[in-house]
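[1] Got a predicted structure plus its sequence, pasted below:
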Amino acid sequence: MTTAGKRTERSVEELRRSGWRGRLVVLGPAFVAAVAYVDPGNFATNFAAGAQYGYLLLWVIIVANLMAMLIQSLSAKLGLATGKNLPETCRERMPRTGNFLMWVQAELVAIATDLAEVVGGAIALNLLFGIPLFTGGLITGVIAFALLALQGRGHRPFERAIVALLAVILVGLVSTLFRVDVDPAAALAGLVPQFEGTDSLLLATGILGATVMPHVIYLHSALTQHRMTAQSPADRRFLLRTGRLDIVLGMGVAGLVNLSMLVIAAALFAGTAVPDTDTLSGIYAGLTVQLDQVAAIAFAVALLASGFASSGVGTYAGQVIMAGFLRRRIPLLARRLLTLIPALVVLGLGVDPTQALVLSQVVLSFGIPFALAPLVWFTAQRAIMGTLVNHRVTTVVAAVVTALVVALNAVLIVQTLAG
C-alpha cells in the first residue's frame, strides 16, 4: 500500500471515530448538487405556480424534492462504490458508438444548462443595476469561471463558495417569507395531493418534470468518487451514511427554497391583478408593488446568486461529461466558452429571456432518460456496486421514479412545442 493510501485510510478511520466533527468534514457534494434544484428556471416555475393556484401545488414541490433525494443518492453512491463517475461507467459498459452518442446529448444538456443559468444571472443584474442583458451574461460567465478556478486549490474552496451562494439564495427568500401573511389552513391543505383543472395538472407536470437535472446526476457521482477511499467495510458504511446525511441536508435546503418561492407567490400574488408573474422581471415588479423594494431586491440578489452558482456548477458538470465519456480534457477557459457562447448569442439576438429559459428546459428534458436509466441500471448491478448494490425495493422505486420523470418530461416537451 502506498503512503498516500495509508494517509487516506487513517483519515477515513479518524473521521469515523470522531463523531459529528468527522461527518461535517465529509459534507459538501450534495450542497453543490442542490444548486441545480434552485436555478433560475425553478424561480420562474415556482413563483408562477403560487401566483396562479395559491398553495394548491405545495405537495408537488415536496414530492419533487423526495424524488431528487433518491436520484442524487444513487449518483453519489455510484461514485463512492466504484471510484468512477457516471460518464466513466457508461464509457466502460457501453459500445463505442453508444458512448459517443451519449456524450453528444450530454454536451447539449450542458449547453442548455448554461443557457438557463447565464440568462438568469443576466436578468438579475439587469433588475439590480440596469446592466444590459448581453453584458450581464458576460459578467455571469466570468464569475462562473472564477468559481471554477477555485478547484485548483482542492474541492473545499469550490464547495465553500457554492455553499455561500446557496446561503444567499436561502436568506434572500426566507427573509421575505417571514414578512408575508401566510394562510396556515390553506398551506396545510396544499400538502394534500389535488388539482384544479387541466391547467394546474400541466403546471404540476412542469414542476415535477423539470426537477431532475441531468447534468447534476453526472456531476454528483464525480463529487464523491475520489473524495475519500474506504479501506474497510466500516469506512464504507461511514461514508455511505454520511453521504445520505449530506443529501438530506443539501436537498432539504433546496426544498425549503422552492417551498419559500411558492408560498411567497401564493401569499402576495394569488387572486390579485398583479401582471406577468410568470416572468422573472414581472415577479420583481410584483414584489415591489405588493410588499416593498427591499423584498424585490432580496429576490433579485437571490436570483443573481442562483445564476452565478448554477453556472459554475453547470460548467463543472461539462468538464466531468467530456472527461468521462471521451477521456479528454480541454482547458478550463475553452470549456467555459463552449457553453457560454450559445447563451451570449441568444442574449445578443434579443430573444425573450423567459422564452429562452423555457426552451432550455425542453432540451434538458430530452437528456433526462439518458442520465437516469443508466444510473438505475448500474446501481442495481452487484458486479458493479459490490456490497453497495441497491436493495431490490430501492431499484423498484427508482425505476418507477425514472418512468414517471421521463413521462412527465415527454408531456412537458409536447406541451411546450404545441405552444
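    Perfect, I can see it now.
[2] okay, CA-based contacts and neighbour counts for the rest of this
    OK.
[3] OK, contacts around the spatially closest residue to residue 169 that is not a sequence neighbour?
    Using C-alpha to C-alpha, 6 or more residues apart in numbering and skipping the chain neighbours, the partner closest in space to residue 169 is residue 302 (4.2 Å). Applying C-alpha atoms under 8 Å, 6 or more residues apart in numbering to residue 302 gives the contacts 168, 169, 170, 171, 172, 173.
[4] what do you get if the cut-off is 7 Å, keeping everything else the same?
    For residue 302, the contacting residues are 168, 169, 172, 173, by C-alpha atoms under 7 Å, 6 or more residues apart in numbering.
[5] try residue 239
    Under the criterion of C-alpha under 7 Å, 6+ apart, residue 239 has no contact partners.
[6] The stretch 51-200 of the chain: helices as residue ranges?
    58-82, 86-93, 96-129, 133-149, 155-177, 184-189, 197-209 (DSSP state H, counting those that start in this stretch).
[7] Identify whichever of those lies nearest to residue 356.
    helix 96-129 (7.3 Å; C-alpha to C-alpha).
[8] And that closest one, what does it pack against?
    Judged by 3 or more C-alpha pairs under 7 Å, 6 or more residues apart in numbering; DSSP states H and E, helix 96-129 is in contact with helix 40-53, helix 133-149, helix 293-326, helix 332-348, helix 353-379.
[9] Put together TSV for the ones you listed, with distance to residue 385 on each row.
    Below are the helices and strands packed on helix 96-129 laid out as TSV (distance: least, C-alpha to C-alpha, whole Å):
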stretch	distance to residue 385
helix 40-53	33
helix 133-149	30
helix 293-326	18
helix 332-348	31
helix 353-379	6
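[10] of the ones you listed, which approaches residue 103 most closely?
    Of those, the one closest to residue 103 (C-alpha to C-alpha) turns out to be helix 293-326, at 5.7 Å.
[11] what angle do that closest one and helix 96-129 make?
    Interaxial angle of helix 293-326 relative to helix 96-129 (axes from the mean of the first three to the mean of the last three C-alpha atoms, to 10 degrees): 160 degrees.
[12] another structure for you, compare them:
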Amino acid sequence: MSKSLEEVNQSVATQNKTSTFRKILAFFGPAYLISVGYMDPGNWATDIAGGSQFGYALLWVLLMSNMMALLLQSLSARLGIVTQRDLAQASRETYSPFINYILYFLAEIAIAACDLAEVLGMAIGINLLFDIPLIDAVIITVLDTFLLLFLINKGIRKMEAFIIALVAIIGISFIFEMIFAQPEMGKVVQGLIPSMPNSAALYIAIGIIGATVMPHNLYLHSSLVQTRKFDRSVAGIKQALKYNLIDSTIALNLAFFVNAAILILAAATFYKNGMFEVAEIQDAHQFLAPILGTKWAPILFAVALIAAGQSSTITGTLAGQIVMEGYLNLRIQPWVRRIITRLIAIVPAVIVISIFGESVTGKLLILSQVILSLQLGFAIIPLIHFVSDKSKMKGFHISTLTQIGSWIVATIIVSLNVKLVYNEIVGWLETAENPIVLWLTVVPMAFGFLILLLYIVFKPFITKTKLEFQNHSPHNLDLQFSDIARYNTKRIAITVDFTSADAVAINSAFELGGIEAKYTLIHVVETVGAMVYGKNIEDHETLIDEKLLAEYKEMLSEKGFKVKTKLGFGKPYKVIPAIINKGGFDVLVMGTHGHTGFKDLLFGTTVDKLRHQISIPLFIVKI
C-alpha cells in the first residue's frame, strides 16, 4: 500500500523543536484545511435561511454541529496518526472489493456534489463582485485548475499558509460585517440555549447539521495528519494526538465563528427588518447595502464567498485524490484529477443554468447538500468501527465513553440526514409528472443504500473478523524465478517500485542474463523531501525503501544471483538516466505498466522521457 498523499507524506518535521510552542506550531495546519469544508458556500444558504426566518434562535444548532464535527474529525486524525492509513485505505483493506467499489462510487459522487456547491459559490461571488454573468463566472472557475498542483509542488506548508490566508480573509470580512450589522448581543447569547420555534425551524436545523459535517473532510483529515514526521513511539503518538486535537479545536471554532457570523448577519439585517424569506445568497448580497447603509457590506460578503469557494475547492480536490488512491490503489497525475473533478461539477452547472436560468442556483446548492447527506453515514460508521478496533489501533483505540458518544453523534447525524433525503424524495414524487420513473429508479436506489448502510453498521458486531493492514513489503510478493539463461556476461540494471510488477521485470532480466550476469536494482525516492535534500534526506519513506532494497538483495542473492542496489532521489526520469550513464551497464530493464496513448496522459510515463537520455538498450516489459 502506497503512502497517503505520497508527495507530501511525512514532509514536515516536528522533532527537535526547542519549545512547546514550536512543537505545537509544527503540528498546526491540517485542521485549517479541514475547517474550510465547514464554511464552504454550501453552508451559507442554510445559515442565511436560518437567520432570516428565525433570528438568533438556531445558533445553538451551529454550536452542537461544531461539537459533533470536532469529535468526528478527532477520530479521523487518530486513525491517520496511529495506523498511518487514511479512511479510504482502511476501508479498502477491510471490506470486500464489491463493497469498496460502492463506497468509492458514493465518495466520488459526494466530492463532485461538494465541488458543485463550491463552484457555484465562487461563481456567485465573482458574479456579485464584478457583475459578470453567472454562466461565465462558472467557466472562469476552471482557471484555478492548476493552483492546487502549484501549491502542492511548493510543499504542504505553503498550501496550508495559502488556505489559512483565505480563512483569515473570510474571518476579517465577517468581523467588519458584524460591526456594520450591530447585532443584539443579549439575543445572540440567548440563541445558544436550545429551542425549536416550529416544524419549519426543525427542517432548517436539519439542513444546517447536514451541511456542516462533510464526508470528504473525514477522508482528508486522516491523510493530512500523515504529513507530519514524528517519533513513532508511544509517547510520540500520544503527543501527536494531543497537538492535533488542539489544532482541530482552534480551527473548527474559527469555522463555527464564520457560520455563526453568517446566521447573525442574516438575523440582524433581514429578520430584524421583517424580511423572513431571504434564503438565496444573491438576495442576501443585494439587500445588505440598503439595510446596513454601507457599500462595503456587500463587497466584503462577495470577497468572503469567493475565498470560501476557492479554499474549499482546493481541499475537495485533495480529498478526491485521497479517495481514488485509497479505494482503488490508483494514482493519476494531480492536474488530470483536478480537471476531472472540476468538469464533473461544472458541466451539470452550465447545462442547468443555461436551460433554467440563474434563479436555479439555490436549488442546485440544496441538491448538492442532499447528495452529501446521503453519503455521510458511509464515511462516519466505518470510521467509528476502525478507531474502536483494539488490534488495528495498537492500543490507541477510543474509550468506551467516546465510543458511546460517537455512536450517539452518528445516530443523530445519520437519522437527520435520512429524514432530509426522505423528505426530498417524497417531494419529488408529489411534484413529478411521471412518478413511476422515480419509483423504478430513485426509490430502489435509496433502499439499496439503506441496506448497505445497515450492513456496514452491524457486520463488525456480528462477524468479528481480524482487520489486518497489508504491509508495504516485498515479502508480500509471490516472486517466482526463471532459470532460462540466454546471455551470460551482462551488467543489467532493473528499476523496481516494490509492487507485484517487480516480479515480471526481474524475471525478464534473469531471462536476459541468467545466473552469471550482474544485476543492479534501482529505486527512486520521489518524496518532496527527497527532491529538496537529495541523498541527505533521512525521512521515513527513504528508510523504508532502503530496507526493502536490502531485502530484495538478500532474497535474490540466496538464489545465487549477483545483486547490487542503488537508491536515487528526485524525479525518476532525471535520476535513472544519471545512474545508468555512470554505471557502465549493458541494458536497462523496466516496466511500462501497460500504459499507452491516453493512459500515458493519465498516469504519466517515465519511459518516454528516459529513453532518449541513455546510451544503452532499454528493455521494456509490459506489465
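    Happy to help now that I have it. What you see is a predicted model; the values in this text were computed from it and never measured.
[13] Need the TM-score from the superposition.
    Here the TM-score for the pair of chains, by TM-score structural alignment, normalised by the length of the first structure, is 0.94; 411 aligned residues with a C-alpha RMSD of 1.7 Å.
[14] What does the residue nearest to residue 169 of the first structure correspond to in the second structure?
    Applying TM-score structural alignment, one finds that residue 302 of the first structure aligns to residue 304 in the second structure.
[15] quick one: which helix or strand includes residue 396 of the first structure?
    Per DSSP states H and E: residue 396 of the first structure is located in helix 392-417.
[16] So which bit of the second structure is that helix matched to?
    Mapped onto the second structure using TM-score structural alignment, helix 392-417 of the first structure spans residues 400-425.
[17] what's the average per-residue distance for that stretch once overlaid on the first structure?
    On superposition with the first structure, the mean distance recorded for stretch 400-425 of the second structure (mean C-alpha distance after the TM-score superposition for the first structure) is 1.1 Å.
[18] Figure out how far that stretch is from the centre of its chain.
    Offset of stretch 400-425 of the second structure from its chain centre (C-alpha atoms, centre = their mean, to the nearest Å): 22 Å.
[19] in that stretch, what's buried?
    403, 406, 409-410, 413-414, 416-418, 420-422, 425 (16 or more other C-alpha atoms under 10 Å).
[20] Name the SS class of the closest residue to residue 174 of the first structure other than its chain neighbours, please.
    Of all residues not flanking residue 174 of the first structure in the chain, residue 260 sits nearest, at 6.2 Å (C-alpha to C-alpha, 6+ apart). Under DSSP: H, G, I helix; E, B strand; the rest coil, residue 260 of the first structure falls in the helix class.
[21] contacting residues around residue 260 of the first structure?
    173, 174, 177.
[22] got TSV for those residues, with distance to residue 316 of the first structure too?
    Shown next, in TSV, are the contacts of residue 260 of the first structure (distance: C-alpha to C-alpha, whole Å):
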residue	distance to residue 316 of the first structure
173	26
174	28
177	32
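[23] Most neighbours out of these, which is it?
    Highest neighbour count within these: residue 173, with 24 neighbours (other C-alpha atoms under 10 Å).
[24] What does that one correspond to in the second structure?
    Correspondence of residue 173 of the first structure to the second structure, assessed by TM-score structural alignment: residue 174.
[25] Quick check: residue 409 of the second structure touching residue 68?
    Yes: using C-alpha atoms under 7 Å, residue 409 of the second structure is in contact with residue 68, at 6.3 Å.
[26] Counterpart of residue 123 of the first structure over in the second structure?
    Checking TM-score structural alignment: residue 123 of the first structure goes with residue 124.
[27] what stretch of the first structure does stretch 443-460 of the second structure fall on?
    Residue span in the first structure matched to stretch 443-460 of the second structure, by TM-score structural alignment: none.
[28] Buried residues in that stretch, which are they?
    Buried, per 16+ other C-alpha under 10 Å, within stretch 443-460 of the second structure: 443, 446, 449, 453, 456, 457, 460.
[29] Who are the contact partners of the residue nearest to the spatial centre of the second structure?
    By C-alpha atoms, centre = their mean, the second structure has its centre lying nearest to residue 319, at 1.8 Å. The contact partners of residue 319 of the second structure, by C-alpha under 7 Å, 6+ apart, come to 216, 219, 220.
[30] give me that answer again for 6 Å
    216, 220 (C-alpha atoms under 6 Å, 6 or more residues apart in numbering).
[31] That one pairs with which position in the first structure?
    Going residue by residue (TM-score structural alignment), residue 319 of the second structure aligns to residue 317.
[32] what about that match, distance to residue 336 of the first structure?
    11 Å (C-alpha to C-alpha, to the nearest Å).
[33] what do you get for residue 330 of the first structure?
    From residue 330 of the first structure to residue 336 of the first structure the distance is 10 Å (C-alpha to C-alpha).
[34] Over to residue 353 of the first structure?
    21 Å.
[35] Grab the nearest non-local neighbour of residue 255 of the first structure.
    Residue 255 of the first structure's closest residue in space is residue 65 (C-alpha to C-alpha, 6+ apart), at 5.8 Å.
[36] tally of neighbours for the one you found?
    Neighbourhood size, residue 65 of the first structure [other C-alpha under 10 Å]: 25.
[37] Can you give me the buried ones in the host helix or strand of residue 15 of the first structure?
    Assigned by DSSP H and E, residue 15 of the first structure belongs to helix 3-17. Using 16+ other C-alpha under 10 Å as the test for burial, helix 3-17 of the first structure gives 8, 9, 11, 12, 13, 15, 16.
[38] circling back: what's the neighbour count on the match of residue 123 of the first structure?
    The burial count for residue 124 of the second structure: 28, using other C-alpha under 10 Å.
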